[in-house]
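In: Pasting the sequence and the predicted model now:
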Amino acid sequence: MRIFILIWFGQLISLIGSGLTRFALGVWVYRNTGSVTQYALISLFAILPSILLSPLVGVLVDRWNRRSCMILSDAGAGLSTLAIALLLFVGRLEVWHIYLVVGVSSTFSAFQWPAYTAATTMLVPKQHLGRASGMVQFAEATSRLLAPMLAGVLVVTIQIQGIILIDCVTFLFSLVTLLLVRFPQPKTTAENEVKKSWQLREFTYGWTYITARPALLGLLIFFAAINFLIGVVSVLVTPLVLAFAAANVLGTVLSIGGSGMLVGGLVMSVWGGPKNRILGVFGFTLSGGLSILLAGLMPSVPVFFAAAFIYYFGVSMIDGCDQAIWQSKVAPAVQGRVFAVRSMLALASLPLAYLIAGPLADQVFEPLLAPTGLLAGSIGKIIGVGRGYGIALLFVVVGMLTMLAIAFGYLYQPLRRLDDQLPDAIADEAFP
């Protein structure tokens, strides 16, 4: 576990730096453009390259040393962030520059998640995978908690250029931690050995592996649906909060969400998650859907605080349970390819969410609840009328659709009985 903890700590520091940059750039773009659509395009460019490259990345992660993949990812992402800093220093930064650099950074980052996840399986005993997943969620939560608060202070004192340079230093720190360790390599069998020739079946192996197991396919489809709904919400959180409060309140909302994720990560790290992990996924997804629904029905700062904490607490538990399921049910030697396909398909719905969230808010839902809007005299009497209330209505719709997706997932028997019916692919003992 010592090697895993050292790597985890390096990634934690890097996540905090990236969170600073993400917050600062998001506020900068929204304030300079006033457009939800242009703001949402940052999220699109941040994820689309990773999705498109996933089949190739999965093969490479299984071929290459997984530590080398993580080093490549951190180095490329750090250089991309440095490019934004240089453009800011010379006063030439424009929105399209951010799209381009974020896309390049996403290309390198595509290697990070499958390599990190597959390496964790080799470093951590199966019985502690839930706790390791909780630690990963704890790191993400720490970033979400600290980054908005720090960014709000630093953007005034050292400005956005200084924030981005701090991010570059955190990337360097994570690189050093990776250079100090060695990763064990998985044992291969005749069935899952990665061949040295570039054959089509290598790129389709992950898909074949998943489709041969209906429970994993059902889990993948479930998360594709949930991620689409989450994508819509994630784009619109900033415009919704800024419609009712100042930017410093937005930072507080995000920090409270981070504290919820932090507590969830701590609970997951100590507890390891419920014995039946798929029921944990369903239960905490339900609590997240209810929090989204609440934020839409009663849009106000206190409700945003409560909803953010509840939602992000559940995110830690959901991701921890989901991660442990995949790590225990998929053979370590093929996890690079399987996890890459899993990532590609589960996240494939996000670009669509990012593309439609802005137009839906700007052109459909906001006009519906304008003072003279079509629904001002009906739903407007329940939620409210004016700027931001249309986005609130969209949150209500997303919350209801989330609960519908949970119902369909629970009714699908292979998914509901995944933990009991699908055998584990790794042994109980610790790995060397």
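Out: Great, that's in hand. On a predicted model such as this, the values are computed, not experimentally measured, just so you know. Residues are numbered from 1 along each chain as shown.

In: drop to CA atoms for contacts and neighbour counts, all remaining ones
Out: Will do.

In: which residues touch residue 294?
Out: By Cα atoms under 8 Å, 6 or more residues apart in numbering, residue 294 lies in contact with 303, 307, 396.

In: Which of those residues fall in helices?
Out: Counting by DSSP state H, the contacts of residue 294 place 303, 307, 396 in helices.

In: now, among the contacts of residue 294, which is nearest to residue 169?
Out: Of all the contacts of residue 294, residue 307 has the smallest distance to residue 169: 33.4 Å, by Cα to Cα.

In: thinking again about what came up before, most neighbours among the contacts of residue 294, which one?
Out: residue 307 (26 neighbours; other Cα atoms under 10 Å).

In: Next one: that residue from residue 253, what distance?
Out: 9 Å (Cα to Cα, to the nearest Å).

In: one step back: closest to residue 257 out of the ones in helices among the contacts of residue 294?
Out: residue 307 (8.1 Å).

In: for comparison:
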Amino acid sequence: MEKKNWFRTYLFIWFGQFVSLLSSSAVNFALIVWLSLEFKSAEILAYSAIAGLLPQAIIGPFAGVYIDRWDRKKIMIFADGFIAICTILMTIALRDGHVQLSLVYLLMACRSVGSAFHSPAMQAIAPLIVPEDKLLRVSGINQMLQSVSSIAGPALGTLAIANFPINQVLYLDVIGAVFAITSLLLISIPHVKTQVSGSIHQVWIDLKLGMAAIYKNKGLAWMFMYSVIATVGIMPVAIMFPLLTIDHFGGKEFEMSVIEVIWGVGMLVGGSILSVFKISLRKVLLINSMHILLGLSFVFSGILSPSLFWVFVGLTGLGGMAMSIFSAAFMTTIQEEVAPEMLGRVFSLYFSFAIIPSLIGLLFAGNIADYIGVANAFVISGFIVIAIGLASFFTPSLMALGVRKDSGE
């Protein structure tokens, strides 16, 4: 498969996706702020998050089957367009000030359906365009773009919600979708053709093949399982950062914003390290080490004295860097270990497996914080993630992943 001029092709993808990521980050943050101010209900925030995640978790594996069958470029274009249409309908629903939350939840769920197709397709196109020895750097740049959007998005969202009604702020997401679609229309992405029927029975067969692609590769199966278990520990803590900032360190709005920004800065540093430097360390070692580093950042954050807020800031940045490097190395390992025609299914399965613990975290984080305390939750979560990293080093099939590729044999 020809991969000439891959960098030029990816420049178009990066430009369009960055604008889309930035606008989506701004809109998501503005929507959270608006819901918080309008209803002052943690329950409504949790339900809105579940509406945005649950459909993606449920249909993700089936979406992956069609991602592997259809043209992935067209999938991304139609997914971006569908999400934009849902956003336009949401602006209409919020136009007159009489908010119907059930309709807002429904439209957020529809947007999640679009994401179920878009995110795995985006990850699955990289091996079709990028030479294998450049995949880790490309993943690093992708992490950088996500990091910049996570830093600038909330600032843009705050500025927008302060000056415009929520229904007008939502148009930012539509503008981002237009940029993403336009950039995709200007490039060519190879299409992996498959000759299969469209029957429901065949869909189940294809889904089983995707699961088999994971199960038959014992190292990959262990990596998936460890990552999902780690997510069970990470997600409840991830949504408790504001609570730790307020309850343990006595912070307010400024300190909360500092923590949010510094996490994005840490992710940006992690992505920069991977994209600028040629990392010779095996990717599986990066994955395991970053689990341990992330866990340590949680543990020390939980045991810090309340007077050491700025140490907490530094630990948060370290955690963001570890998460960025882990994500890039993890995605690259999948891209290298799985055949291109199976990537849509495998990525969809992973995203679904990762989302379900997120939902559990959203449902029980409040109870966990009330029962054992936020600081203790950080410590326990940190030890869980550290244990996963250590266990990974003692799993032979996992440690054998990518030995020849990473050593250049």
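Out: Yep, it's here. Since we're looking at a predicted model, the values are computed, not measured.

In: quick revisit: so which of the contacts of residue 294 of the first structure is the closest to residue 247 of the first structure?
Out: Closest to residue 247 of the first structure, out of all of the contacts of residue 294 of the first structure and judged by Cα to Cα, is residue 303, at 16.6 Å.

In: which residues of the first structure does stretch 77-91 of the second structure align to?
Out: Using TM-score structural alignment, stretch 77-91 of the second structure lines up with residues 71-85 of the first structure.

In: Nearest to residue 265 of the first structure among the contacts of residue 294 of the first structure?
Out: Nearest to residue 265 of the first structure among those, with distances taken as Cα to Cα, is residue 307, at 17.3 Å.

In: In contact with that closest one, which residues are there?
Out: Residue 307 of the first structure touches 291-292, 294-295, counting by Cα under 8 Å, 6+ apart.

In: 6 Å - rerun?
Out: Shown in contact with residue 307 of the first structure (Cα atoms under 6 Å, 6 or more residues apart in numbering): residue 291.

In: how far away is it from residue 292 of the first structure?
Out: 7 Å.

In: One more: residue 404 of the first structure?
Out: 14 Å.

In: between these two, which one's more packed in?
Out: residue 292 (26 against 13).

In: aligned partner of that one in the second structure?
Out: That one, residue 292 of the first structure, aligns with residue 298 by TM-score structural alignment.

In: helix or strand for its match, which one?
Out: Here residue 298 of the second structure sits within helix 283-303, counting by DSSP states H and E.

In: Could you do residue 281 of the second structure as well?
Out: Under the criterion DSSP H and E, no helix or strand holds residue 281 of the second structure.

In: What's the match for it in the first structure?
Out: So residue 281 of the second structure corresponds to residue 275, using TM-score structural alignment.

In: What count of nearby residues applies to that match?
Out: So residue 275 of the first structure, with other Cα under 10 Å, has 10 neighbours.

In: Look up the closest residue to the equivalent of residue 135 of the second structure over in the first structure, ignoring the ones flanking it.
Out: Residue 135 of the second structure maps onto residue 129 in the first structure when the alignment is built from TM-score structural alignment. Excluding its sequence neighbours, the residue lying closest to residue 129 of the first structure (Cα to Cα, 6 or more residues apart in numbering) is residue 324, at 5.6 Å.

In: show me where the stretch 151-300 of the second structure has helices.
Out: Secondary structure of the stretch 151-300 of the second structure (DSSP state H, counting those that start in this stretch): helices at 166-169, 171-185, 200-215, 218-238, 241-243, 253-276, 283-303.

In: relative to helix 218-238, how tilted is the helix holding residue 298 of the second structure?
Out: Using axes from the mean of the first three to the mean of the last three Cα atoms, to 10 degrees, the inter-axis angle of helix 283-303 of the second structure relative to helix 218-238 is 20 degrees.

In: Give me the distance between the residue nearest to residue 188 of the first structure when sequence neighbours are not counted and residue 148 of the first structure.
Out: Nearest non-adjacent residue to residue 188 of the first structure, counting by Cα to Cα, 6+ apart: residue 333, 5.7 Å away. Residue 333 of the first structure sits 38 Å away from residue 148 of the first structure when distances are taken as Cα to Cα.

In: Look at those two and report which has more neighbours.
Out: residue 148 (27 against 21).

In: Alignment lookup: the more buried one to the second structure.
Out: Looks like residue 148 of the first structure aligns to residue 154 there (TM-score structural alignment).

In: Same check on residue 318 of the first structure?
Out: Matched to the second structure by TM-score structural alignment, residue 318 of the first structure sits across from residue 326.

In: got a list of what its match touches?
Out: So residue 326 of the second structure contacts 287, 290 (Cα under 6 Å, 6+ apart).

In: ditto for residue 130 of the first structure
Out: Contacts of residue 130 of the first structure (Cα under 6 Å, 6+ apart): 272, 324.

In: buried set for stretch 63-82 of the first structure?
Out: 63, 65-82 (16 or more other Cα atoms under 10 Å).

In: what's it in contact with?
Out: So stretch 63-82 of the first structure is contacted by 101, 105, 108-109, 111-112, 115, 168, 171 (Cα under 6 Å, 6+ apart).
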